[in-house]
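Student: Give me a 3D structure for the following:
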Amino acid sequence: MSLMTEPSWGLPDPEYNAELYADVPVKRAIAWIVDALVIFGITLLVLPFTAFTALFFYPLLWLFVSFLYRTFTIANGSATLGMRLMSIELRTFRGERFSFPDAAMHTLMHMVCFSFLLPQIASAILMLTTARGQGLPDLALGSTALNRTR
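Tutor: Below you'll find the model as predicted:
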């Protein structure tokens, strides 16, 4: 028996709760764009505090700000600001909201996948083709994104 067929699996069944998974891949893509704009804004606010020397290592600044932003917003509500705007949230394999360690691990895996073309493409294809709309980080952690019910 696989983990997904175990009775202890805490995520809603996509066959019986299709409304929880409806349009989630599209909403995740839009949320990602919103989050990228928020991160860009934060990095622009940080630049003057570095006497604009951060321009010389801007990609590293982006990675640092992105990691902090995603980890803290996901740990604080199981969703980034973009995800909240799109009314979706992340859930662990137990069906629970993300804790800080869950958020940090998901963010790290997301950033690694996004750093390389093939895992990025594979993750996008998986989100569009798996029953729960899970990308590579989600499959590795057993997590998924769901439409918020409240």
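
Student: When you work out contacts or count neighbours from here on, use the C-alpha atoms and nothing else.
Tutor: Will do.

Student: Tell me who's in contact with residue 124.
Tutor: residue 135 (CA atoms under 8 Å, 6 or more residues apart in numbering).

Student: Second input sequence below; structure requested for side-by-side comparison:
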Amino acid sequence: MADGGFNTAQSGNSAEFQRRASDPWMQPELFRGVLARRFFAFLIDLLVLSIPVILGMIFIAIFGVITLGLGWALFWLVSPASLIWAIVYYGVTLGGRHSATIGMRAMGLEMRTWHGEPSYFVLAAMHAILFWISVSMFTPLILLISLFNNRRRMLHDMLLGTVIINNSDLATVAEPHGSY
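Tutor: Presented below is the predicted three-dimensional model:
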């Protein structure tokens, strides 16, 4: 190692920085099919998120019948509990060891920071919150922004400095292409 074992991405070596920043021109395989995979991963995650919410609503409905209608007052908890559940789900899964939700893992995707590091809980939770805010404020048409950049990043990805990549191709990309 020419750098004595130090991390050259932080010391200013631009070739190492570009390789770690997931350059779509040098590593196009990291971005192949990401948008389609992201869509299906989102659907899988919606299913995973909705199952506990539906089970909770069924429990409240049955509890309301048993308590002659008094238990139905608990329905007001469904919205805040769903919001907390979604933030915790995204924070734990995206901020976890795999940097991917269950849907993203099924589709072979993972989230990285701009510099290539794995995600962490706060970044992952903010990623989910900014996604829902941007889609709510700007309509789902805001997602079309990903069609006009080479990293296939959406608005919330750009604001947070994250990128979604294929993790199935990471083994082939780990070694730099050519000699530097």
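
Student: Do you have the helices of structure 1 handy? List them.
Tutor: Under the criterion DSSP state H, structure 1 contains helices at 18-21, 24-46, 58-77, 81-85, 100-115, 117-129, 136-141.

Student: Please identify the most buried of the ones you listed.
Tutor: helix 81-85 (a mean of 20; mean count of other CA atoms under 10 Å).

Student: Read off where that one ends up in structure 2.
Tutor: Per TM-score structural alignment, the counterpart of helix 81-85 of structure 1 in structure 2 is residues 102-106.

Student: mean distance, the matching stretch to its aligned residues in structure 1?
Tutor: With mean CA distance after the TM-score superposition for structure 1, stretch 102-106 of structure 2 departs from structure 1 by a mean of 0.3 Å once superposed.

Student: Check stretch 35-53 of structure 2 too.
Tutor: Counting by mean CA distance after the TM-score superposition for structure 1, stretch 35-53 of structure 2 comes out at 0.6 Å.

Student: which residues touch that stretch?
Tutor: Taking CA under 8 Å, 6+ apart as the rule, stretch 35-53 of structure 2 contacts 78, 82, 85-86, 89, 101-109, 146, 152.

Student: Spatially nearest residue to residue 160 of structure 2, not counting backbone neighbours?
Tutor: Residue nearest to residue 160 of structure 2 in three dimensions, not counting chain neighbours: residue 127, with 7.1 Å by CA to CA, 6 or more residues apart in numbering.

Student: so what corresponds to that neighbour in structure 1?
Tutor: With TM-score structural alignment as the matching criterion, the partner of residue 127 of structure 2 in structure 1 is residue 106.

Student: Looks like that match contacts residue 138 (just checking).
Tutor: Yes: contact criterion CA atoms under 8 Å: residue 106 of structure 1 and residue 138 qualify, at 7.5 Å.

Student: which residues are common contacts for those two?
Tutor: By CA under 8 Å, 6+ apart, residue 106 of structure 1 and residue 138 have no common neighbours.
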